[in-house]
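> build the 3D model from these lines:
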Amino acid sequence: MAVTGLNQTAGRPFGVDQMRNLALGEQVEALLCQMTLEEKIGQMNQVAGSRDTTGAPANTDIEEDVRTGRVGSVFNAFGAEFTRELQRDAVEHSRLGIPLLFGYDIIHGFRTIFPIPLGQAASWHLEGIERAARIMAKEGAAAGVHWTFAPMVDIARDPRWGRVMEGAGEDTHLTSLIARAQVRGIQGNEPGATDTLAACVKHYAAYGAVEAGREYNTVDMSEWRLRSIYLPPFLAALEEGCASVMTAFNTLNALPATCHPLLLDQILRREWGFEGMVVTDYTAIMELGQHGVAADASEASRKSVNAGVDMDMQSGYFIETLKTLVQNGQVEETRIDEAVRRILWLKAALGLFEDPYRYTSDEREAQCLLTGENRRAAREQAAQSMVLLKNEGNVLPLSDQHQKIALIGPLGNTPRLLGSWRGNGDHDDTVTLREGLANRLGEDAVILCAQGVSNQIGEDDTSGIEEALDLVRQADAVVLALGEDEDYADEAASRADIGLPGAQLELARRVLEAAGDTPVATVLFNGRPLTLTELDDLAPALLEAWWPGTEAGNAVADVLFGDVPPSGKLPMSFPVSVGQVPIYYNAFNTGRPKGVDPKYASQYLDIPNAPLYPFGFGLSYTTFEYGAIETACSEIGPDDTLEVSLTVTNTGERDGIEVVQLYLQDVHASVVRPLRELKDFRRIQLAPGAGERVVFHITPDMRSFLNAELERVQEPGLFRAQIGSCSESGEEIEFTVT
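Sure thing, here's the model as predicted:
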């Protein structure tokens, strides 16, 4: 039986219209007919093209390989002059003159760095996320890049995994919406424009579910969970026209994703109808030997290319082995043609056959990077991404009367606030928190600054605490800057203990004791949810700032002083203890849920089941009142859409932004359904005393799910709709589908 869980067609990437698609196809076929087998295989080979300190290629063989047609794509190469030189080797010195495709990891900014993707997701501001992607694409394209390896759409429920910083968190619906926004921002409306890039959705698939949160580790899950939770964001990106797909490093159900026929052939090609290119992650084909499914380079190449891989990133195995595999009949040349056709089509869609140098403009590169407009956009989004976790006693916002600030902590006066995967971002361009406070308060203010503990995050040196306490006693307000170093959340940066590293908790304890009645605001810079239980018990005010990017200090100051109201909501749950992970809001109930029986229940003996801060949580400097949910009826048919609404009122004294969230529960179904699932949200801005009626429409699609046979169905029965400020708050109503 054909699997129909996710059977919408993703189709031709880039959203190219039919007439242009035909023209590009003819162009590609004409070129393909002229190519030797060796030249075809060369197009399937991607190599690193980084530069040394003199600006020359660090890979000394690359120029000769390009001239002989052994390279189709170069990654980690950027800069108009550098890419133009490499492109000239391909176009003017190879037999067919096929242009190179330049790829680069532009994840949350090229030169102007925006908040890490997890931080951007915390804004729940899709237009802002799309704008950030648009700017990073414009900057990257101005520097000679054609193709970015983004967006990363891995659902992640375990904050020990360092790459949670690169994605949108734990929820499938929110991640899918953000994936669409990022693809739109990266690729724009005109794929042939010189200020857009080709996108590459990654890591296909289920990489965010690695066991124990350990990088590159095993994934084993049911096909139901794969299709219900982990695949929809990929389909969303492809439906938006995403040009390419990157395979994941992990195994999935005992088979590496890079040679996985179910993923690469059955689902991606046959069910979704995707016609674009598939590239591996770095040396992933080579790693099939380490996984233990390939005895040598030849077997690794055969398995990956026959499964559906079109381009090999960096291992060089295709160049070494594919010709012999074709000659021996182990790989059909038609399969090679299929892969090369997709690669050439992407190059044609980017306009590289018309003008191979169209992305290599020195003038555009000089004008587009780190502009004032780009900085303003980065500052705005960084402020929108921050989440106010706690504000006991209304410590925040700070007042303009606070003119002597003690800035304490290892992250208070450092530019290392860009986060990992920072493109070509430069720490020298970063606004530190100290600089941001000084910019906000003006020349008359005094900022007393001390690290307190080592700025080598993770060290236990406490020798600087007494100096910090002396400054705290002199100040009329304290800002405590704590968190992780940029290298603590990254690829190959898993952490078993996700508390504050080193002696930072001791510093916080001592500072808060010394401060007395002086207001203390704790700002957290980090790339993942942390276990903050002890800090939460001590600190009256906690602001989660993530790694905010180039405009970090200015954006934090904007929020601390109330110039921008905090409006972020958590895209990942913050656990009470690492012992709870993986932890996520949309879990299944059990046969013995907590609260039914005091002992024989699904619970811990020593900690609660609930997280410290749940998915969707975030405070404001004002308060919001949610009115009663209104609906015209409580019984609908299977094809009906139910309108539900309520009024949200700003009952405080300051302007505020609220993210109103709709959750749905299918109470009784043929398979177990989550306790709640995010289905929609609205981001509204309200002046003091103002109210707004917020309307949601619960559609048949929202009520559908995969049954035990992996068929998407909607079943009659009882549903609950919850509208509130986070996943654990809000009024519920019930309705029935007959």
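> please count neighbours and contacts with C-alpha atoms only from this point.
Fine.
> I'd say residue 45 and residue 321 touch.
No: under the criterion of C-alpha atoms under 8 Å, residue 45 makes no contact with residue 321, lying 11.7 Å away.
> buried ones in stretch 365-383?
In terms of neighbour count (16 or more other C-alpha atoms under 10 Å), stretch 365-383 has its buried residues at 365, 368-370, 374-375, 377-383.
> state the distance from the residue positioned nearest the centre of the chain to residue 52.
In the chain, the residue lying closest to the centroid (C-alpha atoms, centre = their mean) is residue 167, at 2.2 Å. Look at residue 167 and residue 52: by C-alpha to C-alpha, to the nearest Å, they are 31 Å apart.
> quick one: the strands in the stretch 501-650 of the chain?
For the stretch 501-650 of the chain, the strands defined by DSSP state E, counting those that start in this stretch cover 520-525, 541-544, 624-626, 630-631, 635-636, 642-650.
> which one of these lies closest to residue 263?
The closest of these to residue 263 is strand 642-650. By C-alpha to C-alpha, the value is 35.4 Å.
> quick one: list the elements packing against that closest one.
strand 624-626, strand 630-631, strand 691-698 (3 or more C-alpha pairs under 8 Å, 6 or more residues apart in numbering; DSSP states H and E).
> contacts for that strand, please.
Residues outside strand 642-650 that contact it (C-alpha atoms under 8 Å, 6 or more residues apart in numbering): 622-633, 636, 656, 686-699.
> and it, what's buried?
For strand 642-650, a neighbour-count test (16+ other C-alpha under 10 Å) marks 642, 644, 645, 646, 648, 649, 650 as buried.
> again with stretch 168-180
For stretch 168-180, by 16+ other C-alpha under 10 Å, it's 168-180.
> next, the second sequence, to be compared with the first:
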Amino acid sequence: MDQKQINDLLTKMTLEEKISQLLQLTANLHEGTEDQSQITGPMEEMGITGEMVRASGSVLGLSGAASIIALQQDYLKKSRLGIPLLFMADVVHGFKTIFPIPLAIGCSWDLELAEKSAEIAARESAVSGIHVTFAPMVDLVRDPRWGRVMETTGEDPYLNSLFARAFVRGYQGSELAEDNERLAACVKHFAAYGAAEGGRDYNTVDMSERQLREYYLPAYKAALDEGCEMVMASFNTVDGIPASGNEKLMRGILRDEWGFEGILISDWASIREMIAHGAAEDDCEAAYRAMRAGVDIEMMTPCYVQHLPQLIESGRIDESLIDEAVLRILQLKNKLGLFENPFRGADPEREREVLFCDEHRRAAYDLAVKSSVLLKNNSVLPLQPDSSIALIGPFADHEDILGWWSCVGAKEDAVQLGTAMRERVSGNLTTASGCGFDTMTAEQLEKALEAAREADVIVLALGEESTMSGEGGSRTDITLPEVQLELVKHLKKLGKPIAAVIFNGRPLDLHGVFDEADAVLEVWFPGSEGGAAIADLLIGRANPSGRLTMSFPHSAGQIPVYYNAFNTGRPMDPSKTGERYVSKYIDSPNEPLLPFGYGLSYTCFEYGGLHISGSEMTAEQHLTASVEVTNTGTRTGIETVQLYIRDITGEVVRPLRELKGFQRLELQPGETKMVEFSISEDMLRYHHSDLRFTSDPGSFQLFIGPNSRDTLQAAFKLI
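Below you'll find the predicted structure:
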């Protein structure tokens, strides 16, 4: 259909038909709607009727080509104007083939592989009938207590923006209208959801507009600049106003300033939740505020369908706002080709061929290898394949490695670590749980000790079970469960080398394992091929190359702790530890245990010869910074060379350093490569107190190194 036909279709719609397009309900609510007596329980409590379900414009959470085709056919038979349904789902880090969680994907620093993971997720979803994914989540997060930290790519706005673009490219491709193997992407959660106070899900967010624009908005804007079709409003307040009813945020910034013309959807029931926030008296007021803010689709509450007609009749809402919202929905349905082919890519036969195929599993394996981060190694890793190994811990033989938001991925399909190790190790391998995730029996402990006594080396597979992170999974204590730390203590007494493998959905306080183990490998929730990837890393078939995209705290008491912080008027001098009246803790270091960008390898890299092409630059004339990187070890390895810049003096104080570029390079043993970065004036811009985005003349420091802490440095001026 062309735009004129879309406009003509809109004019033929009744008000009720228009408003029905604004309602999204879950697939299970479409069952039994022929019989009005079946509308009971949660549906009744939400005020949802069978007629609403039959008329709603989009469906959440249904998958499977046959099921979607059947529902679409049934729906179209009853649609007066033949307007098809949109099918949406949370395809966050894979559909059937599950990739590592997004936080892990960020730690790969591999944008091409991240894009490929989204492309594969889209292919599997599209053939199963899905049209839209609620991804990527690009919320910047500085608080690992928040359960949904597992969905982000980290604490840095620059890196998050690059990954946002990569994921959108992967999901949508370049020709969404013609490519039935792609999905429309929906960036979330707009805005600043990752800054919830106390790391508590759904909690208040309160920050200055300058802070919002400087750190939290860039990744959303990057996704939209890449062509992302949809935006999801966040649960939280922004400047005291719930996002779903925030006109300044949605109409002012998103629509007017950024020019976004796509669909804005609420998060689950977030329009009605304005009542609990204290921003709306009832459903009618919530509908009024959300529509005024420009929210097009209401997910899982009936405020719009129940109250927009009377709001229009009373003159509080102009019907033109409804028309705008419906037009955006019709345009996306048209872009997806649903009017001509309402089943789009859904194909039951091809679905069986595509889902969880070997090609997709190989990509999941590659990403699991590249996202794992070696945090510590006292020459224990890689293991010798002919060693006698005791694999101990709750993850030794456990399938719970997919992580939260694993869509239709099946835990039983995941490659377990124990299984993969038995296939690869030629020496004796004994496995024992030692404990559960949060319980331990005497029998479990004794079996673990028995296995460990007979082994040359102990591999400890520890961590969080998947329900300990994800949505609603906020924690105040981010150490490993106490029984797992007790297990470490018992095994440490045997005097055997210990390599710990940590499965988790967030940065942890690793005390009790980091200080006790000889090696620590962070593997996150690694996805369907996780066991195979980890086993190959442990025995040295693969070399760790991941780098942290969130700082690991010494303790939860430091949170928020992040690399790009401001200095204070009384900074601590590390050489003067006895000073009291400086900005410091008396019981902990200021710095994180492990900094942003950190990660080890089975080889070693040496940096030298930092050179900058001049001491001054202008807006027109760039500088070039170069450094020599040498692989001084005996194995081929990948190094992520990172560029940071500090603006020494600003109209608004600037962070101690900010990531401005990086390059991943593979080096053979003894090989040296020159790495160059171009420094341009636009890299020096920031939001001033009046929100102007510009740079200031003055002095700058430049840092290049393997992480945000261990760097070489040089100086230059902008004139």
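> thinking again about what came up before, now the two most distant members of the buried residues of stretch 168-180 of the first structure.
The widest separation within those (C-alpha to C-alpha) is 16.5 Å, between 170 and 180.
> what sits against residue 402 of the first structure?
476, 477.
> among the contacts of strand 642-650 of the first structure, name the buried ones.
622-624, 626-627, 629, 656, 686-688, 691, 694-696, 698.
> on that earlier part again, neighbour count for residue 45 and residue 321 of the first structure, which is higher?
Neighbour count, other C-alpha atoms under 10 Å: between residue 45 of the first structure and residue 321, residue 45 has more, with 24 against 17.
> need the counterpart of the more buried one in the second structure.
Aligned by TM-score structural alignment, residue 45 of the first structure pairs with residue 23 of the second structure.
> quick one: its match and residue 305 of the second structure, what's the gap?
7 Å.
> in contact with residue 203 of the second structure, which residues?
The contact partners of residue 203 of the second structure, taken as C-alpha under 8 Å, 6+ apart, are 196, 197, 236, 237.
> burial of the third one, as a residue count?
One way to gauge burial is a neighbour count; for residue 236 of the second structure, by other C-alpha under 10 Å, it gives 30.
> list the contacts of the corresponding residue of the first structure for it.
For residue 236 of the second structure, the aligned residue in the first structure is residue 250 (criterion: TM-score structural alignment). Residues in contact with residue 250 of the first structure (C-alpha under 8 Å, 6+ apart) are 206, 207, 210, 216, 217, 218, 219, 256, 257.
> rewinding a little: what about the buried residues of stretch 168-180 of the first structure, which are in helices?
Within those, residues falling in helices by DSSP state H are 172, 173, 174, 175, 176, 177, 178, 179, 180.
> what residue in the second structure is paired with the first one?
So that's residue 172 of the first structure. By TM-score structural alignment, residue 172 of the first structure lines up with residue 157.
> list the contacts for its match?
Counted by C-alpha under 8 Å, 6+ apart, residue 157 of the second structure has contacts 140, 215, 216, 218, 219.
> relative to the first structure, which residues correspond to stretch 352-372 of the second structure?
The alignment of stretch 352-372 of the second structure onto the first structure (TM-score structural alignment) spans residues 366-386.
> same question for stretch 404-422 of the second structure.
Per TM-score structural alignment, the counterpart of stretch 404-422 of the second structure in the first structure is residues 420-438.
> if you count neighbours, what's buried in that stretch?
For stretch 420-438 of the first structure, the neighbour count (16+ other C-alpha under 10 Å) marks 420-427, 429-438 as buried.
> now do stretch 309-320 of the first structure
309, 310, 311, 312, 313, 314, 315, 316, 317, 318, 319.
> one more: stretch 192-212 of the second structure?
Neighbour-count burial for stretch 192-212 of the second structure, counted by 16+ other C-alpha under 10 Å, picks out 192-206, 210, 212.
> now do stretch 374-390 of the second structure
374-377, 380-385, 388-390.
> can you put those in CSV and add secondary structure and distance to residue 251 of the second structure?
As requested, these are exported to CSV (DSSP: H, G, I helix; E, B strand; the rest coil; distance: C-alpha to C-alpha, whole Å):
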residue, secondary structure, distance to residue 251 of the second structure
374, strand, 45
375, strand, 44
376, strand, 48
377, strand, 51
380, coil, 56
381, coil, 54
382, coil, 54
383, coil, 57
384, coil, 60
385, coil, 60
388, coil, 64
389, strand, 60
390, strand, 59
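> residue 545 of the second structure: which of the residues you listed is nearest?
Closest approach to residue 545 of the second structure among those (C-alpha to C-alpha): residue 374, at 7.7 Å.
> go ahead and confirm the closest one touches residue 520.
Yes: the criterion here is C-alpha under 8 Å, and residue 374 of the second structure meets it with residue 520 at 6.2 Å.
> secondary structure element holding residue 319 of the first structure?
helix 317-327 (DSSP states H and E).
> inside strands: which ones of the contacts of residue 203 of the second structure?
If you go by DSSP state E, these have residue 237 in strands.
> now the two most distant members of the contacts of residue 203 of the second structure.
Farthest pair in those, by C-alpha to C-alpha: 197 and 237, 10.8 Å.
> please enumerate the shared neighbours of these two.
Jointly contacting residue 197 of the second structure and residue 237 under the rule C-alpha under 8 Å, 6+ apart are 203, 204, 205, 206.
> any idea which of these is closest to residue 268 of the second structure?
Checking those one by one against residue 268 of the second structure (C-alpha to C-alpha), the nearest turns out to be residue 203, at 15.0 Å.
> could you measure the closest one against residue 593 of the second structure, distance?
27 Å.
> for residue 139 of the second structure, same thing?
Look at residue 139 of the second structure and residue 593 of the second structure: by C-alpha to C-alpha, they are 23 Å apart.
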